[in-house]
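**Q** Here is my input, please return the structure:
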Amino acid sequence: MNLERALDILKDKGYKYTGKRKRLLDIFLVEGRYLSAKEILEAMQEAYPDLSFDTIYRNLSLFETLEIIEGTEWDGERKYRLHCDGQTHHHHLICTRCGITKTIHACPMDTVIEQPSDFHITGHKFEVYGRCTTCLEV
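**A** Next up, the predicted model:
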């Protein structure tokens, strides 16, 4: 996902393009990893000192609904990153220390389950959590 595509999605769905939303998206673009709402709030507070968690959560929820960002949960906390634009189906390895992701090009669903005759699968999510080599050294 890039900034232009994210802003197009907002516009196409009738949502305003605000400075706060652009800044939130810029943070995701620069960081390139999963971020918590707290990390996002801290990154935005210099420019927006009165910004609240409510505003952050509302925008994260909107962005997730519009598939601008994707969320996951680990250690009891929801974390977010820009939605993948990849045209191919894939999954992720996620570092639980720094939030960086690596793509897994194989799909475990191919070997785990056959399409049942009495159930239509519309989607799935597979994530592997661990530590990247950089974080293992720390």
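**Q** Going by C-alpha atoms from here, please, whenever you check contacts or count neighbours.
**A** Noted.
**Q** sec struct for the spatially most central residue of the chain, please.
**A** The centroid of the chain falls nearest to residue 81 when counting by C-alpha atoms, centre = their mean (2.4 Å). Of the three states, residue 81 takes strand under DSSP: H, G, I helix; E, B strand; the rest coil.
**Q** Next, the second sequence, to be compared with the first:
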Amino acid sequence: MKVSDALERLKDHGYKYTGKREKMIQLFAEEERYIPAKEVLEHMQEDYPGLSFDTIYRNLSLFQELNILEETELDGEKRFRITCKTNSHHHHLICLSCGRTEHFHTCPVSETTIADQFPSFQVQGHKFEVYGTCGPCSANN
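**A** A predicted model of the protein is given here:
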């Protein structure tokens, strides 16, 4: 997702444009990895020294609600990344060393299989993540 698209989504849902929100979204747009809230706060404090974790978490929650950010949990900590640019169904490979993500479009989950085994369960979506070490991180070890 582009920064301009994210800001437009905020506006379309009646939320104010602020420099803080743009800077947060810009950080995620520049990264190809999941980022913890603590790192977002550290990055933001360069320009906004009085910024609190509450403000960071409120905005991260809003961005996630508006599908601007995606969330995962690594090492017991929530991390966020900008929503993928692709609209096609896909899943992620996530490097445990650097947090970088890659898409893969093969889906290991068949909704037909789930429906056969659990006929009363109505699937509304799913998420599949594979954790490991990317090529550059593997080469450095």
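**Q** where does the TM-score land?
**A** Superposed pair, TM-score by TM-score structural alignment, normalised by the length of the first structure: 0.94. Supporting alignment: 138 aligned residues with a C-alpha RMSD of 1.5 Å.
**Q** Is the residue nearest to the centre of the first structure in contact with residue 39, as I believe?
**A** No. The criterion here is C-alpha atoms under 8 Å, and residue 81 of the first structure misses it with residue 39 at 11.9 Å.
**Q** Quick one: residues contacting the residue nearest to the centre of the first structure.
**A** Residues near residue 81 of the first structure by C-alpha atoms under 8 Å, 6 or more residues apart in numbering: 28, 32-35, 69-71.
**Q** same thing with residue 39 of the second structure?
**A** Remark: with contacts taken as C-alpha under 8 Å, 6+ apart, residue 39 of the second structure is in contact with nothing.
**Q** And it, how close does it get to residue 53 of the second structure?
**A** To residue 53 of the second structure, residue 39 of the second structure is 11 Å away according to C-alpha to C-alpha, to the nearest Å.
**Q** on that earlier part again, conserved subset of the contacts of residue 81 of the first structure in the second structure?
**A** Retained in the second structure (both residues aligned by TM-score structural alignment, their matches' C-alpha atoms under 8 Å) from the contacts of residue 81 of the first structure: 28, 32-35, 69-71.
**Q** now the end-to-end length of stretch 30-50 of the second structure.
**A** End-to-end distance of stretch 30-50 of the second structure (C-alpha to C-alpha): 24 Å.
**Q** For that stretch, buried residues please.
**A** Neighbour-count burial for stretch 30-50 of the second structure flags 33-37, 40-41, 44 (criterion: 16 or more other C-alpha atoms under 10 Å).
**Q** now the strands for the first structure?
**A** Remark: strands assigned in the first structure by DSSP state E are 35-36, 69-74, 77-82, 91-95, 101-104, 127-130.
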